[in-house]
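Chemist: I would like the atomic coordinates for the input below:
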Amino acid sequence: MLIIFLGILSQWIAWRLQLPAIVLMSISGLLAGPLLGIIHPAESFGDLFGPFISLAVAIILFEGSLNLNFKEIKGFNKPVWRIVTLGAFVAWIAGSLAAHYMAGLSWAVAFVIGGLFIVTGPTVILPMLRQSKLASRPAAILKWEGIVVDPFGALLALFAFQFVLFARGDETAAAFGLFFLASLFAALLGVAAGRLMGWMFEKGLVPEYLKSPMVFAVVLLVFTVSDMVMHETGLLAVTAMGMMMANMQISSINDMRHFKENISVLLISSIFVMLTASIPLDILISIFNWRIIAFVLTMLFIVRPLSVWLSTIGTDMTVQEKTLVGWIAPRGIVALTVSGYFASTLLNEGFQDAELLTALTFALVLATVVAHGFTIGWLSRKLGLASSAEPGIIIVGASKFAAMLATALQDMNKNVLIIDAAWARLQEARLKGIPTYAGEILSEHTEYEMDLRLYDTMLAATDIDAYNSLVVSNFVPELGRGKLYQTALQVGDPTVFHSSLSGRNLFGDEWNILELESKLEQGYTIRKTPLTAQYTYEDFKNRWIPDTIPLFVKRVQGHIEFFTSDNVVEPKPGDIVVSFSPIAYQQGRIQEKIESNRLKALSQSKE
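Modeler: The predicted structure follows:
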């Protein structure tokens, strides 16, 4: 209970304070485990500790690989493949040299651990990307590297171990053949399982309520069968399975992805607390050994930048992108769990210096998680690879009213984008200089064409109620229901429909998009009213013309708050109320101005 609670609490505090979640999870695990001695997960779980961690890593890695659609890296796949191949090889060699000369490990042990330390992994990269506002290119490169290299790091360490035994005469050349056959089997098993699952889903052979649980069970099966054939090949199998399903254009892939993402957040939170809480106190103290510190600094400032800069020579990556990617390489759960396996295996084979591996791995994991977690946002902003602007607003559905509303939001210095499937309907918005996108918001193609992470609010304002609700439902996992709005229903009972299926009802239940368009044709215009201590919101309401429609309030702090049917907005002095006012108000203002000018002219003539 405490493990799960501390993990999720760390995630929540990180979200509230905009801090790296991985760092807080590590700190909470260290406090509850070796420092205060409240929990001892390795002892409590006993023989289930290792299997539970391994199966959880399999699920996390599969969930990450479900996001590896090749469309995402279209146009910059060259640097991605260079980093995960040539870059990984350079990191292996350079990391092995650092382990030997800096940490003082024997060549055999250094060769094995150098292969393992090429991993970064989704357990640490994905939470960092979730909290930072990286540009799409470096974010995609880091994500692909983390997920693809994770299984290959474990396999590379296994290959190095087999080579060490072969060089010592303990293994025959046949062992190498078995290693490659087992790796091939794992990849083929993963591809076949992913293909079979996708085919069954598309043929309707699995009901909707069983799709996610079945994938969950098959992932565990594929991982375990592969790992029984040869240790550490299971990670390759589940990665291959996820990549296969991600590129099959399965219609229900998003539902599975959201389910797996929720499971992964829970598992990452729990496992990081478990692992850090299980670090013995003497291991924690030993990481301050000068050799370990020298090794960690070498990995941070020499090995990682060298591998990225060398492998990306001749690619279109900019200096800024190389600098950022060459710095960000946090190690996580895979490094901790697999190093424990190799530490015990190497010790059994007589390599006594392998007892240093646990402290070495934990020092590298802790240092990279803290250093990269706290600097990824700052460095990306310094290099111009992050959006420093406030998250913007997407309006789905092009209309004259949508263009007018977008203009009012732009006047408030808000980033606005109007999306519509028809190019012609966007003409009004284009004439007003509003950013537009012609495409289907629900299409997977749009997800890869646009960086939707730059927007945190969405208004569904088409003239089709069901479509508006579908858009809202689709984006609930990404934006949250509190940031999703739609115009009122044209037919039906809005109180029933909106409470269960739709977003927050904009401007009241009676103002659907057709009514708003009609008001615009009648001469309604946008009115901005600054509130002061002398002219309060009560004064504004007492003076407004009947049928005035309050749209939103710009708070004095700068954020926007929309008027909705389920939220009582209370504007205060310093805020600006933006409303949709009838022509009578404009005529009254014109008449007031004419009368004011007449009185001024009369006064001047008397003088």
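Chemist: From here on, just use CA atoms for contacts and neighbour counts.
Modeler: Noted.
Chemist: a helix runs through Phe201, doesn't it?
Modeler: Yes - assessed with DSSP: H, G, I helix; E, B strand; the rest coil, Phe201 lies in a helix.
Chemist: wait, it sits on Leu210?
Modeler: No - using CA atoms under 8 Å, Phe201 makes no contact with Leu210, being 10.1 Å away.
Chemist: Leaving out sequence neighbours, find the closest residue to Ser96.
Modeler: Gly114 (4.3 Å; CA to CA, 6 or more residues apart in numbering).
Chemist: so which strand or helix has that neighbour?
Modeler: Assigned by DSSP states H and E, Gly114 belongs to helix 107-116.
Chemist: ok, residues contacting that helix?
Modeler: With contacts defined as CA atoms under 8 Å, 6 or more residues apart in numbering, helix 107-116 is touched by 91-97, 99-100, 153-154, 156-158, 160-161, 164, 335, 338-339, 346, 351, 353-354, 357.
Chemist: which residues sit against the helix or strand following that helix?
Modeler: For helix 107-116, the following helix or strand on the C-terminal side (DSSP H and E) is helix 122-131. Contact partners of helix 122-131, identified using CA under 8 Å, 6+ apart, comprise 15, 18-22, 60-61, 64, 139, 142-143, 146-147, 268, 329-333, 369, 373, 376.
Chemist: Buried subset of these as a PyMOL selection?
Modeler: Of the contacts of helix 122-131, the buried ones can be selected in PyMOL as follows, counting by 16 or more other CA atoms under 10 Å:
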select buried, resi 19+20+21+22+60+61+64+139+142+143+146+147+268+329+330+331+332+333+369+373+376
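Chemist: Sort out for me which of the contacts of helix 122-131 are in strands.
Modeler: Using DSSP state E, no member of these sits in strands.
Chemist: Buried ones in stretch 448-458, by neighbour count?
Modeler: Quick answer for stretch 448-458 (16+ other CA under 10 Å): Tyr448, Arg453, Leu454, Tyr455, Asp456, Thr457, Met458.
Chemist: I'd like to know which of these is nearest to Leu484.
Modeler: Taking CA to CA as the measure, Leu484 lies nearest Met458 of the buried residues of stretch 448-458, at 5.1 Å.
Chemist: Second input sequence below; structure requested for side-by-side comparison:
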Amino acid sequence: GVLWLVLGRVRLSEELATSVQLAAVIGVAAACDALRDDTGLISAVVMGMALANLPGLELPTRRPFFETLVSLIIGLLFVSISATVTPESLRHVVLPSLALTALLVLVTRPLIAHLAAAGTDVPARERWFIGWMAPRGIVAAATASTFSAELAAHHIAGAGRILPATFVVIVATVTLYGLTAFPVARRLGVLRPSRSRPLLVGGAPWAVDLARALSAAGLDVLMWAGADEERTRIEAAGLELAPGELMASAEGIGAVLEGITDVLLLTGEDDFNALASLTLRESVEGTVRRLAPSAASEGVVAPYAGGEALFDADLTRPEIVRRYEAGARVVTRTADGPPAAGEHVLFVVRPEGRLVPVTDGVRPEPVPGDTLVLLTET
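Modeler: Modelled structure (predicted):
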């Protein structure tokens, strides 16, 4: 536990930290197995649950290296189980296993989901969907493969059927949920629209007007700002304000920002925009873009961070602020013709709700049906 806490505070590469943490888990599991047979898996699970709830432990929600490693291990486990299950071993367990699957799907999982969600604000339809989705997998497979061979070696009646029965339950539930997830979600009305959901970071007046314009174009806009004045301005505009701290939310510490498709860094601090873009690219699934600093910027990070900047090359952060203070405004209109004099295209919103930004390297071509988000000069 001490080692895990130290790794949570020391800045190591993800690969090194993950390797050491895995070594710690394996060491604990091996020590418990040495003291008493078949206790390693239980000790590893308990260790993970305990450490994940320590107040000083901070783990990001997304860890790409760890996710890749886990996928490889799970694949190896399932291949190993499949190789040990023969048609002969399935002969007498298929029907009982399918009956067990029906019990899990129709009774056990819905009951657990409703009990777990009792007293929370989870809507009833989402509770039913949670109760429907519960494919058997890694825990059942690991437990069965760990104990079945040992029980069979001690001539426990029915021990040889544990692994084949688990195999049938896994295949049946994965197949069932894989085929029914979308129809059930649509039937219950819990589908999330495929439209872009941008997160705008910054609460300057022009950024709030930009968020209003994107919202008017039909997008689900989320905003975040650090200063109280800016947060008040966002709330007064009727826009959704992201909870928590930006970096903490992105790294999975505190409020988790789910469903974000684009992060737009629009604050008045060029160095913050640059640093945040480097950090968020590793933890946010969507694209991350920032405003370009001025050509004469003397920032510590911003002039050297690289990456694709938002908008035309001449629309740097100071230039946008200057034009807005001079009377320019952010507006939307249909793409029924080329931009007029004094109009600068910032974004194109496709008919299906996909947000396409103008960057210093890419200028999307509007087509009929698109909505243009423009900075207009009055």
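Chemist: sorry, back to before: the helix holding Gly114 of structure 1 corresponds to what range in structure 2?
Modeler: On structure 2, no counterpart of helix 107-116 of structure 1 exists by TM-score structural alignment.
Chemist: just how off-centre is that helix within its chain?
Modeler: Centroid separation for helix 107-116 of structure 1 versus its chain: 32 Å, with CA atoms, centre = their mean, to the nearest Å.
Chemist: Stretch 89-102 of structure 2 now?
Modeler: On CA atoms, centre = their mean, the centre of stretch 89-102 of structure 2 falls 36 Å from that of its chain.
Chemist: which of the residues in it are buried?
Modeler: Neighbour counts using 16+ other CA under 10 Å place Leu90, Val93, Val94, Ser97, Leu98, Thr101 of stretch 89-102 of structure 2 among the buried residues.
Chemist: which residues does the aligned residue in structure 1 for the last one contact?
Modeler: In structure 1, the position corresponding to Thr101 of structure 2 is occupied by Val296, as judged by TM-score structural alignment. Counting by CA under 8 Å, 6+ apart, Val296 of structure 1 touches Ala363, Leu364, Ala367.
Chemist: got a markdown table for those, with secondary structure and neighbour count too?
Modeler: Output for these, formatted as a markdown table (DSSP: H, G, I helix; E, B strand; the rest coil; neighbours: other CA atoms under 10 Å):
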| residue | secondary structure | neighbour count |
| --- | --- | --- |
| Ala363 | helix | 22 |
| Leu364 | helix | 26 |
| Ala367 | helix | 19 |
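Chemist: mapped onto structure 2, which of these hold?
Modeler: Compared against structure 2 with both residues aligned by TM-score structural alignment, their matches' CA atoms under 8 Å, the contacts of Val296 of structure 1 retain Leu364, Ala367.
Chemist: which residue is nearest the middle of structure 1?
Modeler: By CA atoms, centre = their mean, structure 1 has its centre lying nearest to Arg130, at 3.3 Å.
Chemist: residues near the aligned partner of Ile395 of structure 1 in structure 2, how many?
Modeler: Aligned against structure 2 by TM-score structural alignment, Ile395 of structure 1 finds its counterpart in Leu200. Leu200 of structure 2 has 24 neighbours, counted by other CA atoms under 10 Å.
Chemist: Same check on Phe347 of structure 2?
Modeler: Residues lying near Phe347 of structure 2 (other CA under 10 Å) number 24.
Chemist: sec struct for the residue lying closest to Leu364 of structure 1 once chain neighbours are set aside, please.
Modeler: In space, and not counting its chain neighbours, Leu364 of structure 1 is closest to Val296: 5.6 Å by CA to CA, 6+ apart. Following three-state DSSP, the label given to Val296 of structure 1 is helix.
Chemist: show me what contacts Glu510 of structure 1?
Modeler: Residues in contact with Glu510 of structure 1 (CA under 8 Å, 6+ apart) are Ala488, Leu489.
Chemist: Now for the aligned partner of Ala24 of structure 2 in structure 1: which residues touch it?
Modeler: Counting by TM-score structural alignment, Ala24 of structure 2 corresponds to Val218 in structure 1. Val218 of structure 1 makes contact with Ala193 under the criterion CA under 8 Å, 6+ apart.
Chemist: Phe201 and Leu210 of structure 1: which is more packed in?
Modeler: Shown here are Phe201 of structure 1 and Leu210; by other CA under 10 Å, Phe201 has more neighbours (18 against 10).
Chemist: Okay, and which of the contacts of helix 107-116 of structure 1 map to helices?
Modeler: Counting by DSSP state H, the part of the contacts of helix 107-116 of structure 1 found in helices is 91-97, 99-100, 153-154, 156-158, 160-161, 164, 335, 338-339, 346, 357.
Chemist: would you list the buried residues of stretch 89-102 of structure 2 in JSON lines and tack on distance to Ala309 of structure 2 and secondary structure?
Modeler: Formatted as JSON lines, those follow (distance: CA to CA, whole Å; DSSP: H, G, I helix; E, B strand; the rest coil):
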{"residue": "Leu90", "distance to Ala309 of structure 2": "58", "secondary structure": "helix"}
{"residue": "Val93", "distance to Ala309 of structure 2": "60", "secondary structure": "coil"}
{"residue": "Val94", "distance to Ala309 of structure 2": "58", "secondary structure": "helix"}
{"residue": "Ser97", "distance to Ala309 of structure 2": "56", "secondary structure": "helix"}
{"residue": "Leu98", "distance to Ala309 of structure 2": "55", "secondary structure": "helix"}
{"residue": "Thr101", "distance to Ala309 of structure 2": "52", "secondary structure": "helix"}
